[in-house]
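Chemist: got a structure for you, letters missing:
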């Protein structure tokens, strides 16, 4: 039977409050486990590898699965992350590649090399739709996907809505571009943006049109995933609401909403979508 697993991001558990109050990793892992998440994602863009490796006992203590977000800035820079993934028994290494060739031909060679390295290491990888990396631009990424049908995609649509400044409601043409990502995505990330801000508060009335649009995209994408995958496959959905400066703050430096409560709400939405899709 197909299964949904929802992970939370360790980076998203950071508070970064102006008064210095912060969660410990122990507190964060305990909260995530108690809330019924299946795993935690380690973000090597927010923490170096040595610090991230210290969390291995917490994964075991709280019976949480692991995935790793990697930001390799050279081809060979991915290998230490693949080695770490074996140590942590990570479900995926999610690549936000900092090698950014100008041409699609060059990009194809980079992606192929990273996929070959992952296969040789016995580690599953994804390529996240993300700004400031090899998949920075929607049009460039679609060309990579066309050239590499085997390129696995992690869909974080928030980056492309900002990158392309898509108007709401989206035109049929723009929706068709997003649909090409949805049809290929093997994993989804839960962040909601509008055309100007990569992470918006999900309870504000003025943001509801975008909330409903993202819910519709996740439902469509999950439907495609279920149709493409086998009866015993597992889909991971990652809630990843970043701390300031991703999260918008007031003049006092405090956030305008509670990201942990928002993560729990998105988790519930996705569980409902999965059940009815």
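Modeler: Thanks, I have it. For clarity, every value in this text was computed on a predicted model and none was experimentally measured.

Chemist: Please make it C-alpha for all contacts and neighbour counts, starting now.
Modeler: Fine.

Chemist: so residue 89 touches residue 66, yeah?
Modeler: Yes - counting by Cα atoms under 8 Å, residue 89 touches residue 66, with 7.0 Å between them.

Chemist: higher neighbour count, these two?
Modeler: Set residue 89 next to residue 66 and count neighbours by other Cα atoms under 10 Å: residue 66 wins out with 23 against 13.

Chemist: For the more buried one, which non-adjacent residue is spatially closest?
Modeler: Leaving out its chain neighbours, the residue that sits closest to residue 66 by Cα to Cα, 6 or more residues apart in numbering is residue 90, at 4.7 Å.

Chemist: OK, contacts around that neighbour?
Modeler: Residue 90 makes contact with 65, 66, 67, 68, according to Cα atoms under 8 Å, 6 or more residues apart in numbering.

Chemist: and if you look at residue 128?
Modeler: With contact set as Cα under 8 Å, 6+ apart, residue 128 has these partners: 94, 95, 96, 135, 153, 154, 155, 156.

Chemist: my guess is the first one meets residue 130, correct?
Modeler: No - in this structure, residue 94 is not within contact of residue 130 by Cα under 8 Å, at 10.9 Å.

Chemist: what's next to the helix or strand containing residue 51, contact-wise?
Modeler: Assessed by DSSP states H and E, residue 51 sits inside helix 49-53. Under the criterion Cα under 8 Å, 6+ apart, residues 42, 44, 84 lie in contact with helix 49-53.

Chemist: Second structure for comparison follows:
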């Protein structure tokens, strides 16, 4: 059976000053009680990975691990930690700034060889100030590496490229190419000028619907790739603290990120249920 697993980001659990408000184990208990399937957090440091794994397993939560490699050796070390403790998949924010496909081909070739040696997916995340910062360059990487698997955080391309609110066929084709190679999603809604907007505000509803349409397309494409294979697709609610979250003059956030995350969880599950 093919399933959608909805994760909650532990980064999104930080308060408006970027600080945790409770112990790791207590955070996971709240996340599990809210009906999430798993959690997303850094997963390359041995002591933290061990603690996170023990707490998550005790609550039946899956783990989306995050790593920030710069070299082939960096990924080898992260995979060793993740393999010891187990995860649903590992997502890479490749901490490299690239100006051409050729510049990063040796690095991606080395990472792909390593990814073939583990029993969980290794996904390259679309993210600003990473190797996937530039959408055309990322599309070039996909052309050179037909087996490269992405994790799509579309918010970075919306705000990074200032995509217009009115849908553009060319932009949608580019985004669809990203989705056709994605095996998971990081979820937030962006606008042309803000990487993360409150979901309930009236002025953001057009963007919310745009993102829901993209995510639906990505889910549908994933389901169609090979209907005979069991597996699970991940979606992380990743509503980060300021400066991702918009604040007023007093530094307070304009919306309740936890409530927005619960709403997002339900919205994407509804998309999935409509498809399956």
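Modeler: Yep, that arrived. Computed from a predicted model, the values in this text were never measured in an experiment.

Chemist: And the TM-score between them?
Modeler: After superposition, the two chains reach a TM-score (TM-score structural alignment, normalised by the length of the second structure) of 0.93; 274 aligned residues with a Cα RMSD of 1.8 Å.

Chemist: re the thing from before, using PyMOL, make a named selection holding only the buried ones among the contacts of residue 90 of the first structure.
Modeler: Buried subset of these, written as a PyMOL selection, criterion 16 or more other Cα atoms under 10 Å:
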select buried, resi 65+66+67+68
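
Chemist: For the contacts of residue 90 of the first structure, which ones persist in the second structure?
Modeler: Cross-checking those against the second structure gives 65, 66, 67, 68 as conserved contacts, using both residues aligned by TM-score structural alignment, their matches' Cα atoms under 8 Å.

Chemist: And the contacts of residue 90 of the first structure, which is closest to residue 229 of the first structure?
Modeler: Closest approach to residue 229 of the first structure among the contacts of residue 90 of the first structure (Cα to Cα): residue 67, at 20.0 Å.

Chemist: Surely that closest one and residue 87 touch.
Modeler: No - with contact defined as Cα under 8 Å, residue 67 of the first structure does not count as touching residue 87 (11.4 Å).

Chemist: So for the first structure, the centremost residue is which one?
Modeler: Central residue of the first structure (Cα atoms, centre = their mean): residue 189, 3.9 Å from the mean position.

Chemist: Need the counterpart of it in the second structure.
Modeler: Under the alignment (TM-score structural alignment), residue 189 of the first structure maps onto residue 186 of the second structure.

Chemist: For the helix or strand containing that match, give me the average deviation versus the first structure.
Modeler: Per DSSP H and E, residue 186 of the second structure falls inside strand 182-187. Here strand 182-187 of the second structure, set against the first structure after superposition, deviates by a mean of 1.2 Å using mean Cα distance after the TM-score superposition for the first structure.

Chemist: which parts of stretch 114-124 of the first structure are buried?
Modeler: By 16+ other Cα under 10 Å, the buried positions in stretch 114-124 of the first structure come out as 114, 115, 117, 118, 123, 124.

Chemist: Kindly present these as a markdown table, with separate columns for distance to residue 196 of the first structure.
Modeler: Below are these laid out as a markdown table (distance: Cα to Cα, whole Å):
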| residue | distance to residue 196 of the first structure |
| --- | --- |
| 114 | 32 |
| 115 | 33 |
| 117 | 36 |
| 118 | 35 |
| 123 | 36 |
| 124 | 33 |
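
Chemist: From residue 122 of the second structure, how far off is residue 73 of the second structure?
Modeler: From residue 73 of the second structure across to residue 122 of the second structure, the span is 15 Å (Cα to Cα, to the nearest Å).

Chemist: and residue 133 of the first structure, what does it touch?
Modeler: 96, 97, 98, 99, 100.

Chemist: for residue 111 of the first structure, same thing?
Modeler: By Cα under 8 Å, 6+ apart, the neighbours of residue 111 of the first structure are residue 151.

Chemist: pretty sure the residue nearest to the centre of the first structure contacts residue 241?
Modeler: No - applying Cα under 8 Å as the test, residue 189 of the first structure and residue 241 come out as separate, 9.4 Å apart.

Chemist: Aligned counterpart of the residue nearest to residue 66 of the first structure in the second structure, please.
Modeler: In the second structure, the residue matched to residue 90 of the first structure (TM-score structural alignment) is residue 87.

Chemist: Repeat that for residue 166 of the first structure.
Modeler: The pairwise alignment with the second structure assigns residue 166 of the first structure to residue 163, based on TM-score structural alignment.
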